[in-house]
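[1] A predicted structure for the sequence below; I have some questions about it.
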Amino acid sequence: MVEKHEDYGMTERNRQEKRCRGRPRVRSDEETRQLILEAANQQFVKAGYASANISVIAQTAGISTKTLYRLFPTKADLFSDVISKTINDYMLASDFEQLAKLPLRESLEKLLIAYGRLTLSHETIIMTRLVLGESERFPEIATAFYVRAIQKTSKTMEDWLQTRIASQEIEVQDAHAATGMLRGMMVMEPQRAVMLGQVEDIADGEIVARAQACAQLFLEGTRAR
């Protein structure tokens, strides 16, 4: 009788262990947010802002629309965070602390390459067209794009300039104005060509070469004498 009782106890423990092993891991809200943002980015790129379907985004992310609205109450919130995620990826590619350790020219080249890859990427071009085409109907997306993309990337570049000015490596009277000039020199012409459909896209080698040329030209005019 005792042996049967022990066998029964072992069987129950085995069942409990199997249930524990088979129980799916609970996904955190942050993990769910990332899945939603990836799905939303795909939907915005494919359908635009007005036609982006929240149900499709939820289905692609593998969640309910109720969960999506709990994490992103409005479509505008979702769009804003999609932009922020893209910019945060750029910020990682242009790690400020790492750039500060590099020689002046190499540091500027890496900063411009990261900025060029972001601004001239296929997805960013589509998002820029989306904002320009739909901002009159949805001014909130223009605000989100300006604040979370344009201003944030500008600040990264301006902070880099301020650091190099403080270390007396370059001489610039107005870092904010210089940032605008540097950004324009790096991307304006190729971005315009892509936006107007004159070229399909900009090859990575072209971005790197342009960054190197822009860095050389900029530093020739601003390097401390």
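    Cool, the structure landed.

[2] going forward, measure contacts between C-alpha atoms and count neighbours the same way
    Will do.

[3] what residues are up against the spatially most central residue of the chain?
    In the chain, the residue lying closest to the centroid (C-alpha atoms, centre = their mean) is residue 86, at 1.1 Å. For residue 86, the contact set (C-alpha atoms under 8 Å, 6 or more residues apart in numbering) is empty.

[4] tell me which helix or strand it sits in.
    Taking DSSP states H and E as the definition, residue 86 sits inside helix 75-93.

[5] state the distance from the residue nearest to the centre of the chain to residue 2.
    Residue 86 sits 65 Å away from residue 2, going by C-alpha to C-alpha, to the nearest Å.

[6] how about the nearest residue to residue 190, chain neighbours excluded?
    residue 202 (7.2 Å; C-alpha to C-alpha, 6 or more residues apart in numbering).

[7] quick check, that neighbour in a helix?
    No - applying DSSP: H, G, I helix; E, B strand; the rest coil, one finds residue 202 to be coil, outside a helix.

[8] here comes the other one, which I'd like you to weigh against the first:
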Amino acid sequence: MAEQRRAPGRPPTHKDGEIRKLLISVAAEEFLASGYEQTRVKTLAEKAGISTRTFYKFIPNKAELFRMVAEDWLQKELQTLERRPQPEDTNKQELARLVLLYTRLLLSPTAKRTAVIIMREMERFPEILENYQTAVERLAHAFDTRIVHLCSKSDIDCPNPTEAAVMLRTMISGLQRQSMMRWQEDMTEQDIIRWADHCTRFFLEGCKGL
């Protein structure tokens, strides 16, 4: 029997969902390394092992790919923030974990480079700035919600949890803005842990008077 030949077209090396995931992963690295403007669709396609024609079958343009990268990042971070605490964790331990996660989210070198790319390209690509701001707002809301929930527990003395949560979050986001405006060196992991611990201790003592 003669061997059946595959019909012409894109070889079935990946499922469609796998190709999108691969493009998102490749693009995330390339955007951080080269910036939005300098990233080329041809380069992304080559690194993903597909043709430019195949790229455009899945992604209409570079701006849409950036949105997909941001959404993928957002969903992963939201899942981390919303993870249920371990049964053996105390409420204060869970508070410390959330503060450290949010601090890493805003102050890590990767987070800083991402924000710089957004600010640099915001005039030419306002839709990217809008997507980023939406992502940050969703993460801030998730963080505040978790903190307010923890403050409702009996072993955390906090008469006004909503206001306290905003103040805690501002301590972290404020340092991010300061770092970007003054072009300070990237924070190390130890710097991030130290700042998160400082914010947590300040919160536990300061929120009693709110």
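    Here it is on my side, so go on. For clarity, every value in this text was computed on a predicted model and none was experimentally measured.

[9] picking up where we left off before, residue in structure 2 matching the residue nearest to residue 190 of structure 1?
    Residue pairing (TM-score structural alignment): residue 202 of structure 1 is matched to residue 187 of structure 2.

[10] its match: neighbouring residues, count only.
    By the measure other C-alpha atoms under 10 Å, the count of residues near residue 187 of structure 2 is 16.

[11] do I have it right that it meets residue 109?
    Yes - judged on C-alpha atoms under 8 Å, residue 187 of structure 2 makes contact with residue 109 at a distance of 6.8 Å.

[12] what are the boundaries of the strands in structure 1?
    Per DSSP state E, structure 1 carries no strands over any range.

[13] for it, just list every one of the helices.
    2-22, 29-47, 54-61, 65-71, 75-93, 96-101, 104-119, 122-134, 139-145, 152-166, 175-195, 204-222 (DSSP state H).

[14] distance from the fourth one to structure 2 after superposition?
    In this case it means helix 65-71 of structure 1. Helix 65-71 of structure 1, aligned to structure 2 and superposed, deviates on average by 2.5 Å (mean C-alpha distance after the TM-score superposition for structure 1).

[15] so which bit of structure 2 is that helix matched to?
    Mapped onto structure 2 using TM-score structural alignment, helix 65-71 of structure 1 covers residues 52-58.

[16] quick check: buried residues in that stretch?
    residue 55 (16 or more other C-alpha atoms under 10 Å).

[17] what residues does that stretch touch?
    10, 20, 41, 42, 45, 46.

[18] doesn't residue 51 make contact with the fifth one?
    The one in question is residue 45 of structure 2. Yes - counting by C-alpha under 8 Å, residue 45 of structure 2 does reach residue 51; the two are 5.7 Å apart.

[19] so between those two, which is more surrounded?
    Using other C-alpha under 10 Å as the criterion, residue 45 of structure 2 and residue 51 rank with residue 45 on top: 19 against 16.

[20] quick one: buried residues of stretch 109-125 of structure 1?
    Those would be 109-125, for stretch 109-125 of structure 1 by 16+ other C-alpha under 10 Å.

[21] and for stretch 22-33 of structure 2?
    Those would be 22, 23, 24, 26, 27, 28, 30, 31, 32, for stretch 22-33 of structure 2 by 16+ other C-alpha under 10 Å.

[22] count the residues that sit near the residue lying closest to residue 180 of structure 1 once chain neighbours are set aside.
    Spatial nearest neighbour of residue 180 of structure 1, excluding adjacent residues (C-alpha to C-alpha, 6+ apart): residue 154 at 7.5 Å. Residues lying near residue 154 of structure 1 (other C-alpha under 10 Å) number 17.

[23] lovely, talk soon.
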